[in-house]
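Trainee: quick one, fold the following:
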Amino acid sequence: MTDVTAIISDQPLDEGLVRAAVGGDADGAVVTFCGVVRDHDGGKAVRSLDYRAHPEAERFLREIVTRVAAETGLHIAAAHRTGDLRIGDVALYAAASAGHRAEAFAACERLVEEIKSGVPIWKRQHYDDGVSEWVGL
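Mentor: The predicted structure is shown next:
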């Protein structure tokens, strides 16, 4: 599979690009996931997030997208943002398409979980009280 959509960018993500990378005439279901920066975590008010990526993070993302597509036989795509994000900004778009919705939902959820565990991107949360911390290190 050479035409894989797996993007790491410090610019706002293009949902249309990710959505266009999946789906075909045989697909009756397209599932997209939009990970958005929220205003709280663990009972604390969050002001913003700071995502930093390993220089080869896009390669890791491409490998995950390619593997999930190969193992499921479905169209899969993803894009992850880096840099400083504010409340409401999109950090992740993931998409999967299939003949039926259950397959597409399962593949999209699997894709998101594998991205979170396998792509070297680190998140630093900045709280309203001025404290910041790296999450999940």
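Trainee: going forward, measure contacts between C-alpha atoms and count neighbours the same way
Mentor: OK.
Trainee: and the most centrally placed residue in the chain, what is it in contact with?
Mentor: Closest residue to the average C-alpha location of the chain: Leu92 at 3.2 Å, with C-alpha atoms, centre = their mean. Leu92 sits next to 13, 33-36, 78-81 when contact means C-alpha atoms under 8 Å, 6 or more residues apart in numbering.
Trainee: which residues of the chain fall in helices?
Mentor: With helices called from DSSP state H, the chain shows them at 15-20, 57-72, 101-118.
Trainee: relative to Arg86, which of the ones you listed is closest?
Mentor: helix 15-20 (17.6 Å; C-alpha to C-alpha).
Trainee: run the chain-centre distance for that closest one.
Mentor: The chain centroid and the centroid of helix 15-20 are separated by 12 Å under C-alpha atoms, centre = their mean, to the nearest Å.
Trainee: next up, for comparison:
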Amino acid sequence: MAVRISAMPFEPLLELAAAQSGIPELKGKAGASAIFIGAMRDFNDNDDVQAMTLEHYPGMTERQIETIIDETRRQWPIIDALVIHRVGYVLPGDALVLVAVWSAHRSVAFDACRHILEALKSSAPFWKKEVLANDSERWVEHNTPF
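Mentor: The predicted structure follows:
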């Protein structure tokens, strides 16, 4: 299991390749990988968004994500998981989150990946402040339900 909070931009597919090469248990055992890459949109709640700042509580955030992965492991037989989440100043199109799950079977990988992502959105301590097109700012009060 790897969890990383990144204040710098990251390239999800390079991170994924590096993670996979560092997990020898995957070779021959992982028949499936489920990967989610989330990027910042340039709109939210019917407004144009030009930037966003993500804040977190260092230490607490990583522990909460590790707990989410541990809970996922109790529900599904996954081999390993990776979560990288961006913080700091972000622009539309920038990668915000990478969730990867490896398992023997695709249904497990898909279900576990979705579970981790939904738990991140609902319980990980991140706070988002958007900069709108008119240069006003607002805190994001809720995640999109989709």
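Trainee: follow-up on the earlier one: dump the contacts of Leu92 of the first structure to JSON lines, plus distance to Gly42 of the first structure and neighbour count.
Mentor: Output for these, formatted as JSON lines (distance: C-alpha to C-alpha, whole Å; neighbours: other C-alpha atoms under 10 Å):
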{"residue": "Leu13", "distance to Gly42 of the first structure": "26", "neighbour count": "20"}
{"residue": "Phe33", "distance to Gly42 of the first structure": "22", "neighbour count": "17"}
{"residue": "Cys34", "distance to Gly42 of the first structure": "21", "neighbour count": "15"}
{"residue": "Gly35", "distance to Gly42 of the first structure": "17", "neighbour count": "15"}
{"residue": "Val36", "distance to Gly42 of the first structure": "16", "neighbour count": "15"}
{"residue": "Ala78", "distance to Gly42 of the first structure": "27", "neighbour count": "30"}
{"residue": "Ala79", "distance to Gly42 of the first structure": "26", "neighbour count": "25"}
{"residue": "His80", "distance to Gly42 of the first structure": "23", "neighbour count": "26"}
{"residue": "Arg81", "distance to Gly42 of the first structure": "22", "neighbour count": "23"}
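Trainee: now do the same contact list for the counterpart of Ser6 of the second structure in the first structure.
Mentor: Under the alignment (TM-score structural alignment), Ser6 of the second structure pairs with Ser9 of the first structure. Contacts were defined as C-alpha under 8 Å, 6+ apart; by that measure Ser9 of the first structure touches 79-82.
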